[in-house]
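Asker: prediction below, plus the sequence it came from.
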Amino acid sequence: MPLRTFILLVILICSAFAKAQTSRAYSNEFLNIGVDAAALGMSNAVVAKTGNANSGYWNPAGLMRLEQKELSLMHANYFANIAQYNYGSYAMPIDDQSAFGFSIIRFSVDDILNTTQLIDDQGNINYDRISTFSTADWAFTASYARESKLDGFSYGGNVKVIRRVIGDFASSIGFGLDLGLQMERGEWSFGLMARDITTTYNTWSIDEEAYASVSGAVENQNQELPETTEITLPKLQLGAAREFTFHYDHVLTAEVDLNMRFIQTNDVISSSAVSATPAIGLEYGYTNLVFVRAGVGNFQNVQQPDGNEDVTFQPNIGIGFKYKGISINYALTDIGDSSAAIYSNIFSLNVDLSVFSR
């Protein structure tokens, strides 16, 4: 099957599922935050060029670029350190034709005060009745990639299990599939990442008694429980990248991605069938030792108090250092507070595990 036909088929499948399932516009949004400070510094414009242990997240086809076993770790704080985002991945080549990866994401808010029992039936305040609980979103992903017989073409897929827990009140389990493609032609690289291609279902189990204790429910009032099924609609990312080499030691990589969702949103390109926003990323590397990165993405039409719409965007910057197979990267996201997102300082570590066997 020609590559163009295959890509068109993926788009049609995603569109068909999106039209058939519309119970939730947004769910599992923690999976859209992104991983790896190097990628975040480029505003997530890495679908075509990704090629390390983080490829399981960005595009599993990129695992075919691995030469050795790799480990990647990332930690970030969001919302003034209220929320914690932790990520780890491991990937390795199986042989010359295939590769495997595994990753874990945990996004959590811990030690939330539960004050619903602070005042008893008599109106007395008792601080001993205050308790705490945590909410955590987990994602476990297994990735597989394979090189095609077509020169420069690789493909891969993810199987992911999603576990979400809200104290003792509710929990859910979900399953999803992703598909990724990459193709290299000279200095050019092209990528496609289709997330949740069959839609991802989360089924919730709610403890009605515990839920009533925190929802303020009283007899014959506020008794309606939340929905017990969430459906995550497909998303599609298309990317094109080119590498420029100057005097051997200086390498500039530029990538442009188009992030598509099959629902109407505030993205700069928006219709009832599909919405899209571009992302542009740049990386300058010197002797494969020092890296400087910049990117801009998340272009949104935001309505202002006066009723007019303005286009907001999210600019990011980052730096990185690599020595003997160990990479340390830093990203500052949403510099200048140009979008509705809150800026964050993000650090990540990538280790070529072969350095420990030399």
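Answerer: Sure thing, it's come through.
Asker: can we go C-alpha only for contacts and neighbour counts from here?
Answerer: OK.
Asker: and the gap between the residue of the chain most remote from its centre and residue 324?
Answerer: In the chain, counting by CA atoms, centre = their mean, residue 122 sits farthest out from the average C-alpha position, at 48.0 Å. From residue 122 over to residue 324 the distance is 67 Å, taken as CA to CA, to the nearest Å.
Asker: got it, and residue 40?
Answerer: As for residue 40, its distance to residue 324 is 23 Å (criterion: CA to CA).
Asker: same question, residue 189
Answerer: Applying CA to CA to residue 189 and residue 324 gives a distance of 26 Å.
Asker: next: residue 178.
Answerer: 33 Å.
Asker: same question, residue 356
Answerer: When CA to CA is the yardstick, residue 356 and residue 324 sit 10 Å from each other.
Asker: next: residue 108.
Answerer: 33 Å.
Asker: show me which of the two is the more surrounded one.
Answerer: Here residue 108 and residue 324 are compared on neighbour count by other CA atoms under 10 Å; more neighbours surround residue 108, at 22 against 10.
Asker: okay, pairing it with this:
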Amino acid sequence: MIFATEIFMLLKRKILLFILLFFSFLKAQSFRNCSNEFLNIGVDAAALGMSKAVVASTNNVNSIYWNPAGLVGIKDYQGSLMHADYFAGIANYNHAAFAMPIDKECALSISIIRFGVDDILNTTELIDREGNIDFNKISLFSAADYAFNIAYARNIILKNIKFGVNAKIVRRTIGDFASSLGFGFDLGIQFEKNNWKFGLMARDITTTFNNWAINTIEFDKIKNAIPGQNQELPETTEITKPKLQIGIARSFKVNPLFSLLTEIDLNIHFTETNDILSSEYGSIDPAIGLRSGYYDLVYLRAELGNFQNTSQFDTTTTLTLQPNFGLGFNYKGIQIDDALTNIGGVGNALFSNVFSITFDYTFLRT
């Protein structure tokens, strides 16, 4: 009897925790000035190993995310796959992309990003009003975010000036409880002169809106779980403000066998944050990337990014940064990359391995 009572109390606490998390999530959506944070993580282990400092130098299928102007650099059909664990495997982050040249001047690409937590226990109906427990009432659901992208790029004005635009549809779901739909646009430009490369990426240039729809039937099941709380549906509009990334890169040919690429990017937010350079008008977070290559076969990357002013318990602030490391192998159109990085980019989370593969149609012809 005592054992059953303990189980009952434990399950009751879990239900209460779920309800609190659910409503805190919904309230966080109400007219937020930032949203779709999963789209800030990034794609491609090679780019993540460069601390995301690739806006000026990106030139393959993954340019659809980093700077769509770089898609002009592809010469054949290309595809890309990436997988990463998030929060020690609690969540999964996946990306797939395809790109193709239309002609010598322009290219087209599509991609999908999914960030999700699967097999979450739904215990909202586990205990009835009489206090009876029925384990058959437990079900599973997923909380997942999706982004569907389509990008177009071409040379404009001069041959070495590239332009690209990316349209994205964002779909977010929390099981049967709530879902949202949003859309936005990104704009990118690249310029190349000799061994110098310049890039500009403007994200969410029209401001991205997400509108949430809450399942009122599911809401009614849990709204009275905490007396006097959560009696009304929260407002459910998200707003993602524009962000700007500026990059400059320089490539070097050390000798016939060794090459070197360096890039510095400035990530600009039009709001005050903990970035190393911040004011009420905006903030700037620099990222520094370095890649060395051997015969265009093996690549080694080591970079620094995410420079933040972190508050301490004694009210002082300390500058923190995030190192990133990566290794890549390229052979006959197949490129395999692995990055050691904190894809969350926040706090003192453990580093994890991010794996990706990029391939083009040329490997089928050899």
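Answerer: Right, received. Where do you want to start? Computed from a predicted model, the values in this text were never measured in an experiment.
Asker: quick one: TM-score?
Answerer: TM-score for the superposed chains, counting by TM-score structural alignment, normalised by the length of the first structure: 0.90, backed by 336 aligned residues with a CA RMSD of 1.8 Å.
Asker: corresponding residue for the residue farthest from the centre of the first structure in the second structure?
Answerer: Across the two structures, residue 122 of the first structure finds its equivalent in residue 130 of the second structure, going by TM-score structural alignment.
Asker: its match and residue 123 of the second structure, how far apart?
Answerer: Looking at residue 130 of the second structure against residue 123 of the second structure, where the rule is CA to CA, the gap reads 16 Å.
Asker: ditto for residue 318 of the second structure
Answerer: 42 Å.
Asker: what of residue 343 of the second structure?
Answerer: Here residue 343 of the second structure is placed at a distance of 31 Å from residue 123 of the second structure (CA to CA).
Asker: which helix or strand contains the residue nearest to residue 61 of the second structure when sequence neighbours are not counted?
Answerer: The spatially closest residue to residue 61 of the second structure, leaving aside those adjacent along the chain, is residue 99, at 5.3 Å (CA to CA, 6 or more residues apart in numbering). Using DSSP states H and E, residue 99 of the second structure sits in strand 91-101.
Asker: tell me the angle whatever helix or strand comes next after that strand makes with strand 91-101.
Answerer: Using DSSP H and E, the helix or strand that follows strand 91-101 of the second structure towards the C-terminus is strand 106-122. Between strand 106-122 of the second structure and strand 91-101, the angle formed by their directions is 160 degrees, by axes from the mean of the first three to the mean of the last three CA atoms, to 10 degrees.
Asker: give me the buried positions along strand 106-122 of the second structure.
Answerer: Buried residues in strand 106-122 of the second structure, counted by 16 or more other CA atoms under 10 Å: 106-117, 122.
Asker: next one: that strand to chain centre, how far?
Answerer: If you compare the mean C-alpha spot of strand 106-122 of the second structure with that of the full chain, they lie 10 Å apart, counting by CA atoms, centre = their mean, to the nearest Å.
Asker: and for stretch 304-321 of the first structure?
Answerer: Using CA atoms, centre = their mean, we find the averaged C-alpha position of stretch 304-321 of the first structure to lie 18 Å away from the chain's own average C-alpha position.
Asker: whereabouts in the second structure does that stretch align?
Answerer: On the basis of TM-score structural alignment, stretch 304-321 of the first structure is assigned to residues 312-329 in the second structure.
Asker: who touches residue 341 of the first structure in this structure?
Answerer: Applying CA atoms under 8 Å, 6 or more residues apart in numbering to residue 341 of the first structure gives the contacts 314, 334.
Asker: which one of residue 318 and residue 123 of the second structure is surrounded by more residues?
Answerer: residue 123 (21 against 11).
Asker: that one and residue 17 touch, don't they?
Answerer: No. The pair formed by residue 123 of the second structure and residue 17 falls short of the contact definition of CA atoms under 8 Å, at 10.6 Å.
Asker: follow-up on the earlier one: counterpart of the residue nearest to residue 61 of the second structure in the first structure?
Answerer: For residue 99 of the second structure, the equivalent position in the first structure is taken to be residue 91, counting by TM-score structural alignment.
Asker: contacting residues for the residue nearest to residue 61 of the second structure?
Answerer: Each residue near residue 99 of the second structure by CA under 8 Å, 6+ apart is listed here: 61, 71, 74, 77, 78, 79, 107, 108, 109, 110.
Asker: quick check: the first one is in a helix.
Answerer: No. Secondary structure assignment places residue 61 of the second structure outside any helix; it is coil (DSSP: H, G, I helix; E, B strand; the rest coil).
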